[in-house]
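1. Quick one: sequence plus predicted model below, questions after.
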Amino acid sequence: MALTRDDVLTGALAILDEYGLGDLTMRRLAGSLGVQPGALYWHVANKQALLGAIADRILDGLDGGLPVGDWDTRITELAHRLRAALLAHRDGAEVVAAAYALQTGRGQTVRLMTEVLADAGLDETEAELAALTLLHYVFGHTADEQSHAQAAEHEPAGAPGALASGTARFGFGLSVFVDGLRARLV
């Protein structure tokens, strides 16, 4: 059976989930798929392209069935969905943030957020700036959560825990962001 792009992405996600981004190399991926590294380049141009494709896979379905209603409900739901998608894979926030920075993914997250915020009444420039701010909040918070979770894997049993769950901390920060936007719209 011939190697497919889907095989490459599935293999890359498996390595990412088990070992993390630092250990996701083209050589390791090729070995796990039982092919020579050169065979991967038929499906992805380089590691940056691979990360972009992985980011797209992580974000796949993010925009499906978004709730209707008030802008604040929609933007909050979108932010929570983005966080959940990033948390579903080890180092997911770092992968998607890198793909975004390198412009290698096809993610539509900023466009979706911008549309919701423009519907709220922000002009196009402010809506895009607010969407980018929210995107970076989600990336940063989620990357921090993932780092703490990985560090906790190496702590002895009974080590002190966090003050609040990651979800509670994320929700609080998100509510501060939404409240700030609401104040700008008045």
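-> It's in.
2. From here on, just use CA atoms for contacts and neighbour counts.
-> OK.
3. can you give me how far stretch 57-76 is from the chain middle?
-> 14 Å (Cα atoms, centre = their mean, to the nearest Å).
4. An error on my part: the question was meant for stretch 31-49.
-> On Cα atoms, centre = their mean, the centre of stretch 31-49 falls 23 Å from the chain's centre.
5. now do stretch 24-38
-> Centre-to-centre, stretch 24-38 and its host chain are 24 Å apart (Cα atoms, centre = their mean).
6. same question, stretch 65-77
-> 19 Å.
7. Going by neighbour count, list what's buried in the lengthiest helix in the chain.
-> Ranked by residue count, the top helix of the chain under DSSP state H comes out as helix 124-152. Within helix 124-152, the residues scored as buried using 16 or more other Cα atoms under 10 Å are 127-132, 134-135, 137-139, 141-146.
8. same question, stretch 14-28
-> Buried residues in stretch 14-28, defined by neighbour count with 16+ other Cα under 10 Å: 14-17, 20-21, 24, 26, 28.
9. here comes the other one, which I'd like you to weigh against the first:
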Amino acid sequence: MTNKQPVERLEPGTVVRAALELLDEKGLDALSTRAVAHRLGVRMNTVLWHVKTKARMLELMADAVVGEISLDALPDTPDERVHELARRYRRALLAHRDGAALVVGTYAAESHTLRFAEIFVTAFLDSGRSEREAAWTVWTALYFTLGLTQEEQAAQRQPLGDRLAGALSSTAHPSLHRTLGHITGGSFDERFEYGLTAILGQG
């Protein structure tokens, strides 16, 4: 579907919204400035005028995804606040097709991303962690969430267990074969909660 829109009404936010709609419909591999221009019914140069490059468009899209995270009604206790922020971050990624792959491929120093990061780091500092520990634990929690969510979204197309079961041998990979049920078992919700608890030292 092509959504015709007058050029004079275009702005970066309009381009980003159209790009996110295209992402949800066709996935990250199909995303391009040309495809977004076609969706908006304008020339590709018009899209580039507003977002400059595809890389910049992806940064703005990633920031928009993070901007969908509600920061209201967070727990007062710092450790509970950290856990809840990570949960909301994951839900925002899952709300868009290939959302984790989109965000992990960018480094968006934009308003929504910086606001979320500020609140996340503050929660770690409020819990009594040092500046270094707060910063590095934030990285660890975010990278874990991005990686697991990216695998979760990829598994919707081809489950990991299906690939591993045919590749593992009890003689060549005895430890992997022995633990296969745990590697592929459990829901992604369970894996996320377990991993985040381990990272935050709340076990």
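-> Received it, and whenever you're ready, just let me know what you need. These numbers come from a predicted model, not from an experiment.
10. ok so, going back, could you dump the buried residues of stretch 14-28 of structure 1 to TSV with secondary structure?
-> Putting the buried residues of stretch 14-28 of structure 1 into TSV (DSSP: H, G, I helix; E, B strand; the rest coil) gives the following:
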residue	secondary structure
Ala14	helix
Ile15	helix
Leu16	helix
Asp17	helix
Gly20	coil
Leu21	helix
Leu24	coil
Met26	helix
Arg28	helix
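11. can you put the residues you listed in JSON lines and add distance to Leu51 of structure 1?
-> Formatted as JSON lines, these follow (distance: Cα to Cα, whole Å):
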{"residue": "Ala14", "distance to Leu51 of structure 1": "13"}
{"residue": "Ile15", "distance to Leu51 of structure 1": "12"}
{"residue": "Leu16", "distance to Leu51 of structure 1": "10"}
{"residue": "Asp17", "distance to Leu51 of structure 1": "13"}
{"residue": "Gly20", "distance to Leu51 of structure 1": "12"}
{"residue": "Leu21", "distance to Leu51 of structure 1": "10"}
{"residue": "Leu24", "distance to Leu51 of structure 1": "10"}
{"residue": "Met26", "distance to Leu51 of structure 1": "11"}
{"residue": "Arg28", "distance to Leu51 of structure 1": "15"}
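12. out of the residues you listed, what pair is the most spread apart?
-> Asp17 and Met26 (15.4 Å; Cα to Cα).
13. From the buried residues of stretch 14-28 of structure 1, pick the one nearest Ala152 of structure 1.
-> Gly20 (15.0 Å).
14. so the closest one makes contact with Val95?
-> No. With contacts counted by Cα atoms under 8 Å, Gly20 of structure 1 stays clear of Val95, the gap being 9.8 Å.
15. show me what contacts Lys54 of structure 2?
-> Going by Cα atoms under 8 Å, 6 or more residues apart in numbering, Lys54 of structure 2 touches 32-33, 48.
16. That one pairs with which position in structure 1?
-> Aligned counterpart of Lys54 of structure 2 in structure 1: Lys47 (TM-score structural alignment).
17. Give me the distance between that match and Val8 of structure 1.
-> To Val8 of structure 1, Lys47 of structure 1 is 12 Å away according to Cα to Cα, to the nearest Å.
18. what do you get for Gly180 of structure 1?
-> Note on Gly180 of structure 1: its distance to Val8 of structure 1, by Cα to Cα, is 43 Å.
19. Among these two, which residue is more densely surrounded?
-> Just comparing Gly180 of structure 1 and Val8: by other Cα atoms under 10 Å the higher neighbour count belongs to Val8, 22 against 11.
20. Quick one: map the more buried one onto structure 2.
-> Looks like Val8 of structure 1 aligns to Val15 there (TM-score structural alignment).
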